[in-house]
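[1] I'll drop the sequence and a predicted model, then ask my questions.
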Amino acid sequence: MADLIDLTEYGEGFRADPHPVYAELRARGPVHRVRLPEPEGYDTWLVVGYEEARAALADPRLAKDAGAVEGTYREEEVIGKHLLIADPPQHTRLRALVTRAFTARRVEALRPRVQQITDELLDAMLPRGRADLVEAFAYPLPITVICELLGVPEMDRAAFREMSNEVVAPTGEEANLRAVERLGVYLTGLIEDKRAAGPADDLLGALIRTTAEDGDRLSAGELRGMAFLLLIAGHETTVNLITNSVHTLLTHPEQLAAVRADLDLVDGAVEETLRYEGPVENATFRYAAEPLEIAGVAIPKGDPVMIGLTAAGRDGGRYAEPDRFDPHRDTRGHLAFGHGIHFCLGAPLARLEARTALRTLLRRAPGLALDGPPGEWLPGMLIRGVRSLPVRW
């Protein structure tokens, strides 16, 4: 068994800036046995090399369904099966059904509405002269888009945000479980209301109606699971992609000046943020379905494996000068949206929202600058982002 590296020994600095730690680990090898900091606090294998991470993301021997691992809490029991906890052939079936409803045409049709919401938020924010960018802009944009897309009625956004934050950046195991259970209850009611109301021209209504050629449909549990995944993944990651893009530009004045001078560079700035400071630090857990080796390291059957997306993005073997932020960089092949059959279904929507948000913000607030230090970095090893970002203009 490989030596155990206790990440808690790196202290609070690891949460704020994990990149030097990942660089140190990469220098020692692409795969390590680690103990995660609290609130997770358990042991896992961590893949930190780009090539190894890319291969692991597409390796069918690394299962997403934790059900076969004794003692593992099964999200499926509370929420229902969804894409991030399913393997082929079940994953193949679920993804085919969801992509029938969540089409490229449906995402592209959102472009005018995304722009409208962006402008309305800035109309409210800009006269104030200063704001917390997360609260005033980066959070309400994607949550409004995904709620409208799914057909979620106006609801208590503060309560939903609390549940959602606890799911992706848990403060403890019990609090995390309670948040998942509360979301399950809410989504069950929402789906029942949708069924009772009849056909609706929204994504959740389309998922309820979607039928494959052989008559296959999503079960009640699968519908709840997919609604859970789309709601959580559909806004939490984009909140932090927008925030991280702005934060990174504001702390790199030369690159900010270049993007301001040529707003066509916004797309490159978003892609470089995905590589340099992406919103998903590590992919959700996989489990060794059989004994295997990654870069010569033996992984026993049943062991959890965490694949470092942030670590892979800073691998100097893949990207020259990986710690330099450069909106002109060719970022093709970055792993911020994953790779293989679990590649992020919502990547086109996330890109649309982030590009629209960044381009419009820089155009309408040419004097945008930091107004103090950012809030604390989110806990846990899943989401990479700050709780607040004070800005002025």
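    Cool, got the structure.
[2] contacts and neighbour counts: CA atoms only from here.
    Will do.
[3] can you pull out the strands in the chain?
    4-6, 31-35, 43-47, 62-63, 130-132, 286-288, 292-294, 297-299, 304-307, 369-370, 390-392 (DSSP state E).
[4] tell me the helices and strands packed up against the fifth one.
    Spelled out, that is strand 130-132. With contacts taken as 3 or more CA pairs under 8 Å, 6 or more residues apart in numbering; DSSP states H and E, strand 130-132 sits against strand 390-392.
[5] hmm, 10 Å instead?
    If you count contacts as 3 or more CA pairs under 10 Å, 6 or more residues apart in numbering; DSSP states H and E, strand 130-132 packs onto strand 369-370, strand 390-392.
[6] how about the fourth one?
    Using 3+ CA pairs under 10 Å, 6+ apart as the contact criterion, the elements in contact with strand 62-63 are strand 286-288, strand 304-307.
[7] and these: which comes nearest Glu192?
    strand 286-288 (32.1 Å; CA to CA).
[8] residue contacts, Leu250?
    Neighbouring residues of Leu250 by CA atoms under 10 Å, 6 or more residues apart in numbering: Asn244, Leu256, Ala257, Leu368, Ala369, Leu370, Val391.
[9] what subset of the residues you listed is buried?
    Among these, the ones that count as buried by 16 or more other CA atoms under 10 Å are Asn244, Leu256, Leu368, Ala369, Leu370, Val391.
[10] I'd say Asp119 and Arg363 touch.
    No: with contact defined as CA atoms under 10 Å, Asp119 and Arg363 do not form a contacting pair (11.1 Å).
[11] thinking again about what came up before, mind putting the helices and strands packed on strand 130-132 in TSV, distance to Ser164 included?
    Formatted as TSV, the helices and strands packed on strand 130-132 follow (distance: least, CA to CA, whole Å):
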stretch	distance to Ser164
strand 369-370	27
strand 390-392	22
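[12] wait, which of those is closest to Asp193?
    Comparing the helices and strands packed on strand 130-132 by CA to CA, strand 390-392 comes nearest, at 39.2 Å.
[13] hang on, the earlier thing: comparing Asp119 and Arg363, which residue is more hemmed in?
    The residue with more neighbours, out of Asp119 and Arg363, is Asp119; 18 against 13, by other CA atoms under 10 Å.
[14] mind checking how far that one is from Ser245?
    18 Å (CA to CA, to the nearest Å).
[15] and what of Val297?
    Taken as CA to CA, the span from Val297 to Ser245 is 35 Å.
[16] now Ala357
    Taking CA to CA, one finds Ala357 at 10 Å from Ser245.
[17] between those two, what contacts are shared?
    Val266.
[18] about what we covered before: okay, the strands of the chain in TSV with distance to Leu177 next?
    Converted to TSV, these look like this (distance: least, CA to CA, whole Å):
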stretch	distance to Leu177
strand 4-6	25
strand 31-35	21
strand 43-47	20
strand 62-63	22
strand 130-132	29
strand 286-288	19
strand 292-294	31
strand 297-299	28
strand 304-307	19
strand 369-370	36
strand 390-392	31
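[19] can I get the helices and strands packed on strand 62-63 in TSV with mean neighbour count?
    Formatted as TSV, these follow (neighbours: other CA atoms under 10 Å):
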stretch	mean neighbour count
strand 286-288	24
strand 304-307	24
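[20] try it against this one:
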Amino acid sequence: MAIFDKIGRRPGQLLLPSLLIIPSLLLFVYLLFETTKISREKIRQQFAVDSAAFIQMGDYTNLLNRTAYVNGAFPYRIFKEAYECPPESPLQMAAGSGETCPFDMLYAAGAFPKYKNDVKGSQPATLDDKKKWEIEFDNAARPEFTANPTSKVDKPLFSLITEDQGVKIMLEWGTAIGYYKFYAQVYSLLGSVEESQYTVFDRLTESFNFFRKSYYLNANTSDCVSNPQTCGNDGLYSTGGFYGNKLTRGNNFFMHYTQKILFYAKVFTGASLPPYYLGKTNPPMDMTTMSPEGLFQLATITDSALDKLGTGLDVYQGWDAPNNYFNINFNVIAKCKETGRPCVHALVTTQCPQLSSGNNCVWPNPTPKYQTRLYP
């Protein structure tokens, strides 16, 4: 009772601490609420940028993998299955002894690439478990494709069947025409595929609409709602970002062609002496009648562009911090030098097993194993 009597005589002992503690608790609640609000907005912005960057880089990954297939695996498998012996019959040598397979003859002329460790007479090698698909042209026949070209390399005149082969191999003219037609058909198709792939890629990256739309849907900022055509501009125009590292034809992306094709073969006369003479296409077959640039041979991307895609494109996307109870302007005190306001960052890449040696799996050694990866 004595204690309560003392408290009753001294009400300030409870009142004064309450006047200090209760406002402090209210301030803490407001601080917690405002911190949560700004943290939630930053998390939303980070998720939006990560999603947008990952989706947009997927276009690059698709183009690189599909180009690698067109450069190596597709022509190797097509010609291997068509002209390997068996099922094709070997061609006899004119000297009277020995024979050669059409697949080997055309490869030696530089008509198409093949796997370095290809097994003669077997089915095309399965390369899924290989980190590097060592598919290459005969270096003596196509020295221009030994390394990755740094510019457009067209071949004005290509000998599908060389004069030396025409002399030494018992190849009849009608058979040679069949080889030419099939070769032109295959590489015309491959060229159309690559042309279509690049056209789609170019349209998707012309203004990077996938990035803009993904960011718009996930961030839903007032700027994006008011001006959807400029939504995500901070991220796209970042230094070292998407706009500064576009793949453009004639700059860092090249498609190589041959304009004319020549081949030699024996034309049988029906007479006993001589039974044949060495014929050749005269004039050479004009491939520009099929396509203005000629017959497609290869598509390449410069080493510097592939290396940059491997190390990553930076995306700095600015956002506006919401107002708060304490009237602290986070748009000023928390601004990024890249955007002039608060920002979130993503580093997005497309990488292949040859990342440590330049990230080039397009040509040489076309290996369609690029993957999109995202880093903070």
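    Yes, it's here. These numbers come from a predicted model, not from an experiment.
[21] got a TM-score for the pair?
    Scored against TM-score structural alignment, normalised by the length of structure 2, the superposed chains reach a TM-score of 0.25; 167 aligned residues with a CA RMSD of 7.3 Å.
[22] the strands of structure 1: which one's closest to Ala206 of structure 1?
    Closest among those, using CA to CA: strand 62-63, at 28.8 Å.
[23] host element of the closest residue to Val186 of structure 2 other than its chain neighbours?
    Closest residue in space to Val186 of structure 2, ignoring its immediate chain neighbours: Pro75 at 7.8 Å, by CA to CA, 6 or more residues apart in numbering. Using DSSP states H and E, Pro75 of structure 2 sits in helix 74-83.
[24] quick revisit: reformat the helices and strands packed on strand 62-63 of structure 1 as JSON lines; add distance to Glu271 of structure 1.
    Formatted as JSON lines, those follow (distance: least, CA to CA, whole Å):
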{"stretch": "strand 286-288", "distance to Glu271 of structure 1": "26"}
{"stretch": "strand 304-307", "distance to Glu271 of structure 1": "20"}
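[25] select, out of those strands, the one closest to Leu141 of structure 1.
    strand 304-307 (28.9 Å).
[26] show me what that closest one is packed against.
    strand 31-35, strand 43-47, helix 50-57, strand 62-63, strand 286-288.
[27] could those go into JSON lines alongside distance to Leu309 of structure 1?
    Shown next, in JSON lines, are those (distance: least, CA to CA, whole Å):
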{"stretch": "strand 31-35", "distance to Leu309 of structure 1": "13"}
{"stretch": "strand 43-47", "distance to Leu309 of structure 1": "9"}
{"stretch": "helix 50-57", "distance to Leu309 of structure 1": "7"}
{"stretch": "strand 62-63", "distance to Leu309 of structure 1": "16"}
{"stretch": "strand 286-288", "distance to Leu309 of structure 1": "14"}
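[28] so which of these is nearest Leu274 of structure 1?
    Per CA to CA, nearest to Leu274 of structure 1 of those: helix 50-57, 14.2 Å.
[29] what is the orientation angle of that closest one with strand 31-35?
    Here the directions of helix 50-57 of structure 1 and strand 31-35 differ by 70 degrees (axes from the mean of the first three to the mean of the last three CA atoms, to 10 degrees).
[30] please identify the buried residues of helix 50-57 of structure 1?
    Quick answer for helix 50-57 of structure 1 (16+ other CA under 10 Å): Tyr50, Glu52, Ala53, Arg54, Ala56, Leu57.
[31] what does stretch 53-68 of structure 2 give?
    53-68.
[32] so which of those residues sit within helices?
    53-68 (DSSP state H).
[33] quick check: the farthest pair among these?
    Ala53 and Ala68 (22.9 Å).
[34] need the strands for structure 2, in chain order.
    With DSSP E as the criterion, structure 2 has strands spanning 91-92, 99-100, 114-115, 135-136, 155-161, 253-268, 276-280, 285-286, 295-301, 313-318, 343-351, 371-375.
[35] could these go into JSON lines alongside mean neighbour count and distance to Ser192 of structure 2?
    Formatted as JSON lines, those follow (neighbours: other CA atoms under 10 Å; distance: least, CA to CA, whole Å):
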{"stretch": "strand 91-92", "mean neighbour count": "16", "distance to Ser192 of structure 2": "32"}
{"stretch": "strand 99-100", "mean neighbour count": "15", "distance to Ser192 of structure 2": "32"}
{"stretch": "strand 114-115", "mean neighbour count": "23", "distance to Ser192 of structure 2": "21"}
{"stretch": "strand 135-136", "mean neighbour count": "23", "distance to Ser192 of structure 2": "21"}
{"stretch": "strand 155-161", "mean neighbour count": "19", "distance to Ser192 of structure 2": "18"}
{"stretch": "strand 253-268", "mean neighbour count": "21", "distance to Ser192 of structure 2": "11"}
{"stretch": "strand 276-280", "mean neighbour count": "16", "distance to Ser192 of structure 2": "28"}
{"stretch": "strand 285-286", "mean neighbour count": "16", "distance to Ser192 of structure 2": "18"}
{"stretch": "strand 295-301", "mean neighbour count": "25", "distance to Ser192 of structure 2": "8"}
{"stretch": "strand 313-318", "mean neighbour count": "25", "distance to Ser192 of structure 2": "30"}
{"stretch": "strand 343-351", "mean neighbour count": "24", "distance to Ser192 of structure 2": "25"}
{"stretch": "strand 371-375", "mean neighbour count": "17", "distance to Ser192 of structure 2": "25"}
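[36] nearest to Arg9 of structure 2, of those strands?
    So among those, strand 343-351 is nearest, using CA to CA, at 58.3 Å.
[37] which strands or helices does that closest one pack on?
    helix 12-68, helix 233-236, helix 303-311, strand 313-318, strand 371-375.
[38] now it against helix 303-311, angle please.
    120 degrees.
[39] ok and strand 343-351 of structure 2 relative to strand 313-318, angle-wise?
    Going by the same axes, to 10 degrees, strand 343-351 of structure 2 makes 160 degrees with strand 313-318.
[40] just want the angle from strand 343-351 of structure 2 to helix 12-68.
    30 degrees.
[41] just to revisit the earlier point, now do the shared contacts for Asp119 and Arg363 of structure 1.
    Contacts common to Asp119 of structure 1 and Arg363, judged by CA under 10 Å, 6+ apart, are absent.
[42] circling back: Leu4 of structure 1: which of the helices and strands packed on strand 130-132 of structure 1 is closest?
    Here strand 390-392 is closest among these (CA to CA), at 38.6 Å.
[43] if we go by neighbour counts, what in the helix holding Pro75 of structure 2 is buried?
    Phe74, Pro75, Tyr76, Arg77, Phe79, Lys80, Glu81, Tyr83.
[44] out of those, which comes closest to Glu194 of structure 2?
    When those are compared against Glu194 of structure 2 (criterion: CA to CA), the nearest one is Phe74, at 11.7 Å.
[45] between the two ends of stretch 91-107 of structure 2, how far is it?
    Stretch 91-107 of structure 2: ends 14 Å apart by CA to CA.
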